[in-house]
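Student: Predicted model and sequence follow; I will ask about them next.
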Amino acid sequence: MKECSRSLFLPSNATSVEEDRFLARSRIYSDMDLEERWLRISGRGSKDDPSSPMNEPVSLGESTIEAVDSFTYLGSVIHRDGQSSQDVQSCLAKASRVFGSLRVPAFENRSLSLCCRHRAYIALVLTTLLYGTETWMPKAPDLRSLNAFHHQCVHIIVGISRRDQWDNRVTSITMARTLGIDCDVADIIREYRLRWLGHVGRMNDDRMPKRVLFGELPATRPHHGPRKRWCDVIMDDLRSISPPVPSDCWFDAAQDRSAWRQVAHRRPPARAPPDPDSGFHCACGKVCRRPGDLKRHAPYCKANS
């Protein structure tokens, strides 16, 4: 295995001292050749080509393991293309079944306090929905699906209908804060990823997750818009939080577990409030940001009734 590329975790304007310290840490993994041990990864060939190394069966003693497109391991769906979309859909289906089984006896039961319903939702539904998110690389459609399911559950638990939401101008963020949730699904996934990054950074040097994190495959990556890797996503997470964490300082900061937990809990900077003079105005006084919002608001507008 090659030494870790300095472009993954080290900025281009880093000093020579920072580069020497980074390369000295990555040399620990240079003599651990994964191809000569039990892990073999090939970047050549196509999954549609029967002669590709990716489709060759693996012999393990007297048994033969066939090549498949995806399989389930420890509750997570592992796909051959490395994407998380199938795992996201699997977690959505599981969380939907859990919420549906508890909807009438728990979440729509007004005899239970809102705090009790909130704790049940966090412990049973949200943990099922976000199982294994530390290794996810979700795309924008995946995040929209997760947020849509989360907001729908919050609607049912709080007991506010769509009509009441439009009439009282209650946003989904306000309802989530009423339930005691002050962040969306993307923020929770980012926090889980950063906590896992710190955990891997504190591992011993001979542990496989740490070797894979600082390792590099010998095959070159394509130049025409390659897919984001987990290390690319985690670097975006470090830059998006406020205040951001420099890419060459996270390893030293992660050695302190309590301090790194506070770093993982950081959120991106808040968006500026919309300008009341801009947007699309309704006769009732509501200001919409987009024409589609104004069109959806029209059937529920009191001025049109």
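Tutor: Good, I have the coordinates.

Student: use CA for all of it now, contacts and neighbours both
Tutor: Fine.

Student: quick check, residue 100 in a helix?
Tutor: Yes - the secondary structure assignment for residue 100 places it in a helix, going by DSSP: H, G, I helix; E, B strand; the rest coil.

Student: how many other residues sit next to it?
Tutor: 14 (other CA atoms under 10 Å).

Student: Please tell me how far it sits from residue 291.
Tutor: Spatial separation of residue 100 from residue 291 under the definition CA to CA, to the nearest Å is 34 Å.

Student: Tell me which other helices or strands the host helix or strand of residue 176 touches.
Tutor: Secondary structure from DSSP states H and E places residue 176 in helix 172-178. Contact partners of helix 172-178 among helices and strands, from 3 or more CA pairs under 8 Å, 6 or more residues apart in numbering; DSSP states H and E: helix 140-158.

Student: hold the first one in mind and look at this next one:
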Amino acid sequence: MKINKRKTNVQVVSRREHKALDIRVGGEKIKKVEEFKYLGSLITRDGRSQKEIRSRIEQAKRIFFQKGKVLRAKIDLGVRLRFLRAYVWSVALYGCKTWTIGTLDRKRIEDFKLWCYRRMLRIKWTEKVRNEEVLKRIKGDRVIWKTLVKRRARMIGNNLKHPGMLATVLEGMVEGKNWKGRPRQSYEDQILKDTGCKSFVEMQRLAQKRQEWRDATH
């Protein structure tokens, strides 16, 4: 295997601050970074998804402005919603299957959905239209969140049915003591919540039954 020293960086994923690393390739020190892009997704030192979610939403907003003429045109609303999902939400939800989403992150995603709806309907902020009224006019609710959950469940279901590296990571245990304070929400916890399972073993058994898994995650 050949390594390009100029394009190679190292990163320590941890809550604690670490001293400078001294990793060398061919006598040349490799640069340590706090975050980097991998396959379009932002990987940060703290192992959280907040920066990636914010970055995705900002990118999706730029796409919305680029496609604004179509999304705000006087054509059938259903057609414009399909354009919204194809052009804008596809950017916002890229890589969402691997996110660990907290309460604030979910609110940020839901707020982005309403941001899109308000601009599609040409609602000015001075009109003071409530979110409930916006959803009533758009005839939809929680579509973006349901899409996210379905994508996440589909990926997890496939990996649990066909054991591989990701399944091994999900089943693995991290050595060491828990950090002081309230524990973070784990990726596994949110999958258990999606499926209604009480344990990883129960979820693993459910994934072997395709129809039951689909019923639990739709």
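Tutor: Noted; the coordinates are in hand. In this text the structure is predicted, and so the values were computed from the model without any measurement.

Student: Give me the TM-score for these two chains.
Tutor: The TM-score (TM-score structural alignment, normalised by the length of the second structure) is 0.80; 206 aligned residues with a CA RMSD of 2.9 Å.

Student: before we move on, back to that, just the angle for the following helix or strand past the helix holding residue 176 of the first structure relative to helix 140-158, thanks.
Tutor: Scanning forward in sequence from helix 172-178 of the first structure by DSSP H and E, the next helix or strand is helix 185-201. Relative orientation of helix 185-201 of the first structure and helix 140-158, computed by axes from the mean of the first three to the mean of the last three CA atoms, to 10 degrees: 110 degrees.

Student: which bit of the second structure covers the helix or strand that comes right after helix 185-201 of the first structure?
Tutor: The C-terminal neighbour of helix 185-201 of the first structure among helices and strands, as given by DSSP H and E, is helix 208-214. With the alignment judged by TM-score structural alignment, the segment of the second structure matched to helix 208-214 of the first structure spans residues 165-171.

Student: Name the residues of that stretch that come out as buried.
Tutor: By neighbour count, and taking 16 or more other CA atoms under 10 Å as the criterion, the buried residues in stretch 165-171 of the second structure are residue 167.

Student: would residue 71 of the first structure count as being in a strand?
Tutor: Yes - the secondary structure assignment for residue 71 of the first structure places it in a strand, going by three-state DSSP.

Student: Can you tell me what it aligns to in the second structure?
Tutor: Checking with TM-score structural alignment, residue 71 of the first structure has residue 36 as its match.

Student: For the residue nearest the centre of the first structure, which non-adjacent residue is closest in space?
Tutor: To find the centre residue of the first structure, average its C-alpha atoms and take the closest one (CA atoms, centre = their mean): that gives residue 189, at 4.0 Å. The shortest distance from residue 189 of the first structure to any residue other than its chain neighbours is 6.0 Å, reached at residue 133 (CA to CA, 6 or more residues apart in numbering).

Student: Quick check: the one you found vs residue 219 of the first structure, distance?
Tutor: Note on residue 133 of the first structure: its distance to residue 219 of the first structure, by CA to CA, is 27 Å.

Student: go on, residue 91 of the first structure?
Tutor: On the measure of CA to CA, residue 91 of the first structure and residue 219 of the first structure end up 33 Å apart.

Student: Between those two, which has more neighbouring residues?
Tutor: For residue 91 of the first structure against residue 219, the residue with the higher neighbour count under other CA under 10 Å is residue 91, and the figures read 25 against 10.

Student: before we move on, back to that, quick one: contacts of the match of helix 208-214 of the first structure?
Tutor: Residues lying outside stretch 165-171 of the second structure but in contact with it, judged by CA atoms under 8 Å, 6 or more residues apart in numbering, are 159-160, 188.

Student: Show me the helices in the first structure, by range?
Tutor: In chain order, the first structure shows helices spanning 6-9, 16-26, 85-102, 114-120, 127-129, 140-158, 162-168, 172-178, 185-201, 208-214, 230-240, 250-254, 257-264, 291-297, with DSSP state H as the criterion.

Student: now these in JSON lines, with distance to residue 65 of the first structure?
Tutor: Listed next are these as JSON lines, based on distance: least, CA to CA, whole Å:
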{"stretch": "helix 6-9", "distance to residue 65 of the first structure": "34"}
{"stretch": "helix 16-26", "distance to residue 65 of the first structure": "33"}
{"stretch": "helix 85-102", "distance to residue 65 of the first structure": "22"}
{"stretch": "helix 114-120", "distance to residue 65 of the first structure": "41"}
{"stretch": "helix 127-129", "distance to residue 65 of the first structure": "29"}
{"stretch": "helix 140-158", "distance to residue 65 of the first structure": "31"}
{"stretch": "helix 162-168", "distance to residue 65 of the first structure": "51"}
{"stretch": "helix 172-178", "distance to residue 65 of the first structure": "46"}
{"stretch": "helix 185-201", "distance to residue 65 of the first structure": "29"}
{"stretch": "helix 208-214", "distance to residue 65 of the first structure": "22"}
{"stretch": "helix 230-240", "distance to residue 65 of the first structure": "27"}
{"stretch": "helix 250-254", "distance to residue 65 of the first structure": "38"}
{"stretch": "helix 257-264", "distance to residue 65 of the first structure": "39"}
{"stretch": "helix 291-297", "distance to residue 65 of the first structure": "52"}
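
Student: Select, out of those, the one closest to residue 61 of the first structure.
Tutor: When these are ranked by distance to residue 61 of the first structure, counting by CA to CA, first place goes to helix 208-214 at 23.2 Å.

Student: Against residue 54 of the second structure, how distant is the residue of the second structure most remote from its centre?
Tutor: In the second structure, the greatest distance from the average C-alpha position (CA atoms, centre = their mean) is reached by residue 27, at 38.2 Å. Using CA to CA, we find residue 27 of the second structure at a distance of 38 Å from residue 54 of the second structure.
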